[in-house]
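Chemist: need a structure here:
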Amino acid sequence: MLDVRRLRLLRDLSQLGTIAAVAKIHTYTPSAVSQQLAALEREAGVALLERSGRRVVLTPAGAVLAKHAETVLSALEEAGAAVAAAGNELSGPLHIGAFPTAVRTLLPEALVTLGRDHPRLELMVTELDPADAPEALRERRLDVALIHDYDVLPTAGGQGLEESPLLEETVFLAVRAGSGFAGIHSAADAAWIAGTPGTVCHAVTLQLCHTAGFSPRIRHYADDFAAVLALVAAGQGVSLVPQLAAADPPSGVRLLPLGARRRTRIAHRSGAAGHPAVIAFTEAVRASTAGYLAH
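Modeler: Coordinates of the predicted model:
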């Protein structure tokens, strides 16, 4: 019988590429991961790993088993969802991940609804960048998450996850009122305010500027859009701001709509779509999003 925990390690190795990376996300030592994968090889009766230079790679048999491991893990999620659906009342923790603007605008009303309708559900919110959410879901640190990408820089959660669309927003170029900017092409020589490197917002700033034919001269790094808009109002540069963050800009800021769109999705592990807590969250956040946009 193949051990499910070891199958998860093999699946993660197929996605992350190194034993060190697998060890990091599971808070194991690399030696412990290697030992568990060696035990899985004994259970399978075939070689699953082989050396390639200084790295370990999956053998053809290992790649086949890693693919089936994804199916097994998804089936376990479905089984857990079915058991939860057979219960009389939702209870226990629900770990929710979301990016900062969603935490501020879309989540509060959804949390109120969930708390009212399912008082035994323990709601736990973690604010994080969308780039970090897929890994947190696969590691089971989150049960459901709001993630986003941009149409000019599409991304996908990857193996082991399912997503459904929630919202599309206009992206604005935020400039100081009274400035002569007419769009992103006119901001080639401007100072820029961007998200910290490694975030989705930073990547899309580079992408949109490169598409416009220049590399942005980034002067400030800020991930909170309220801080970004304050810096723009103070004449410290221009920045990209999505619609949710631009609902109430400070005086002294002008917003120029661009052709780009930010796209928010609801993500969870494959097989968890039928879990009643995931269903309840999805319904609540869809209702709160519709209500927020209607205001």
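
Chemist: For the rest of this, base every contact and every neighbour count on C-alpha atoms.
Modeler: Fine.

Chemist: Find the nearest non-adjacent residue to residue 144, please.
Modeler: residue 268 (4.7 Å; CA to CA, 6 or more residues apart in numbering).

Chemist: Let's verify that neighbour: helix, strand, or coil?
Modeler: At residue 268 the chain is in strand, as set by DSSP: H, G, I helix; E, B strand; the rest coil.

Chemist: Surely it and residue 163 touch.
Modeler: Yes. The criterion here is CA atoms under 8 Å, and residue 268 meets it with residue 163 at 6.6 Å.

Chemist: Compare these two and say which is more crowded by neighbours.
Modeler: residue 268 (26 against 20; other CA atoms under 10 Å).

Chemist: ok, now which ones touch the more buried one?
Modeler: 137, 143, 144, 145, 161, 162, 163, 278 (CA atoms under 8 Å, 6 or more residues apart in numbering).

Chemist: Which ones among those lie within helices?
Modeler: Counting by DSSP state H, the part of the contacts of residue 268 found in helices is 137, 278.

Chemist: Quick one: the contacts of residue 268 as a markdown table, columns for distance to residue 61 too.
Modeler: Below are these laid out as a markdown table (distance: CA to CA, whole Å):
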| residue | distance to residue 61 |
| --- | --- |
| 137 | 26 |
| 143 | 31 |
| 144 | 32 |
| 145 | 33 |
| 161 | 23 |
| 162 | 26 |
| 163 | 29 |
| 278 | 34 |
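
Chemist: Now the second one, please; I'll put the structures next to each other:
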Amino acid sequence: MLDLERLRALHSVATYGSVSAAADVLHVTTSAVSQQLAKLERETGQKLLERNGRGVRLTDAAELLVTHADRILSLVERAQADLEAHRGAVVGELALAAFPTAIRGLMPAALRSLRADHPDLRVILNEEDPMQSIPRVVRGDLDMAVVQDWNNEPLPIPEGLLRGTIGYDVADVALPAGHPLAGRDEVELKELAGDPWISSTPGSICCDWLTHTLRSIDAEPRIDHMAYEFATQLALVGAGLGNAVLPRLGRCDVPEGVRVVPLRTSLSRRVYAVWREEAARRPAIRAAMNALRAAAPDQGTAPDQGAAAPDQGAE
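Modeler: Here you go, the predicted structure:
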């Protein structure tokens, strides 16, 4: 009979591309992974890895076995979720990631609530942009990720993941105090189109969104300065170096020299969680969703968010 942990080791090597990367993900040594694979080769009577330069590649037999291992590990996860659901207890471990402003604006209250209500649940939290966290949920490195998308640019969700809305986050624009429009009650984004901007690093969801949004109003974006943290962006705004889009969730203190002005045509992002379909029945997923929703500040709804898919599961 094939050993489950040896199948998991082979599956990790196939997923992450090397024995050392698999060892990092499985939190074991490279020697332990190599030993598991050697035992699996003896069990199957098949060679599973071949040298490929400084690395390894999977043989045809290994590729076949990985296909079955993917289904087997998915069934094991579903069985574990069903057992937890049958027991009805919020227990075990929940590996969770969230983007930076959700870490600051949602997670402290949500984690405090989970610890008080479900002391047998251990939550492990990481800070990650959705571009990194969603693939990790798909691979099984994370149980859940708190992510976001904007009302004019929905985020595609891979097949096999379910989602649940936590709330909506309205964005304003941060302007230098000396900006000609800083004293206005509200502005249109197109009035600022030719200005220099400050945003997060290229490839992050916020930077990509700002680029897309400015181009949608026929303005080629001029992003002069890039910083991941909103506090750093605001410091640059205060120095008169450009404007920044400032979501209200987890907003830090606004420094001197910065004026926050609402946008006449509202821009908002939907904050939601994603998890694997196989884990949908876990009480821990449902408990985490309840805690996150309770922690979310009430900023109303975004009626123009209709392009996004409906919530699924964990209701």
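
Chemist: Could you tell me which residues within the longest helix along structure 1 count as buried?
Modeler: Counting by DSSP H, the longest helix found in structure 1 is helix 60-85. By 16 or more other CA atoms under 10 Å, the buried positions in helix 60-85 of structure 1 come out as 62-63, 65-67, 69-70, 72-74, 76-82, 84.

Chemist: Return the closest of the contacts of residue 268 of structure 1 with respect to residue 217 of structure 1.
Modeler: residue 145 (32.6 Å; CA to CA).

Chemist: you'd agree the closest one is up against residue 131?
Modeler: No. With contacts counted by CA under 8 Å, residue 145 of structure 1 stays clear of residue 131, the gap being 11.3 Å.

Chemist: Residue 189 of structure 1: how many residues sit nearby?
Modeler: The local packing of residue 189 of structure 1 (other CA under 10 Å) involves 11 other residues.

Chemist: That one and residue 257 of structure 1, how far apart?
Modeler: Residue 189 of structure 1 is 19 Å from residue 257 of structure 1, where distance means CA to CA, to the nearest Å.

Chemist: ok, the nearest residue to residue 140 of structure 2 once chain neighbours are set aside - contacts?
Modeler: Counting by CA to CA, 6+ apart, residue 140 of structure 2 lies nearest to residue 276, which is 8.0 Å off, once chain neighbours are set aside. Residue 276 of structure 2 makes contacts with 137, 138, 140, 143, 144, 160, 161, 162, as judged by CA under 8 Å, 6+ apart.

Chemist: Could you rerun that using 7 Å?
Modeler: By CA atoms under 7 Å, 6 or more residues apart in numbering, residue 276 of structure 2 lies in contact with 137, 138, 160, 161, 162.

Chemist: Pick the one among these closest to residue 13 of structure 2.
Modeler: Taking CA to CA as the measure, residue 13 of structure 2 lies nearest residue 138 of the contacts of residue 276 of structure 2, at 15.7 Å.

Chemist: how close does the nearest residue to that closest one once chain neighbours are set aside sit to residue 131 of structure 2?
Modeler: Using CA to CA, 6+ apart and skipping the chain neighbours, the partner closest in space to residue 138 of structure 2 is residue 276 (6.7 Å). Applying CA to CA, the value for residue 276 of structure 2 to residue 131 of structure 2 is 16 Å.

Chemist: got it, and residue 56 of structure 2?
Modeler: Separation of residue 56 of structure 2 from residue 131 of structure 2 (CA to CA): 27 Å.

Chemist: likewise residue 96 of structure 2?
Modeler: The value you get for residue 96 of structure 2 to residue 131 of structure 2, if CA to CA is used, is 15 Å.

Chemist: same question, residue 166 of structure 2
Modeler: Look at residue 166 of structure 2 and residue 131 of structure 2: by CA to CA, they are 19 Å apart.

Chemist: neighbour count winner among these two?
Modeler: residue 166 (24 against 14).

Chemist: wait, what's in contact with the more buried one?
Modeler: So residue 166 of structure 2 contacts 271, 272, 292, 293, 296 (CA under 7 Å, 6+ apart).

Chemist: I'd like to know which of those are part of strands.
Modeler: 271, 272 (DSSP state E).

Chemist: Nearest to residue 179 of structure 2 among the contacts of residue 166 of structure 2?
Modeler: Using CA to CA, the contacts of residue 166 of structure 2 come closest to residue 179 of structure 2 at residue 271, 30.7 Å.

Chemist: Which residue ranges of the stretch 1-150 of structure 2 form helices?
Modeler: Counting by DSSP state H, counting those that start in this stretch, the stretch 1-150 of structure 2 has helices at residues 4-16, 19-26, 30-44, 60-87, 100-105, 107-117, 130-139.

Chemist: who does the last one touch, helix- and strand-wise?
Modeler: The helices and strands touching helix 130-139 of structure 2, judged by 3 or more CA pairs under 7 Å, 6 or more residues apart in numbering; DSSP states H and E, are strand 144-150, strand 258-276.
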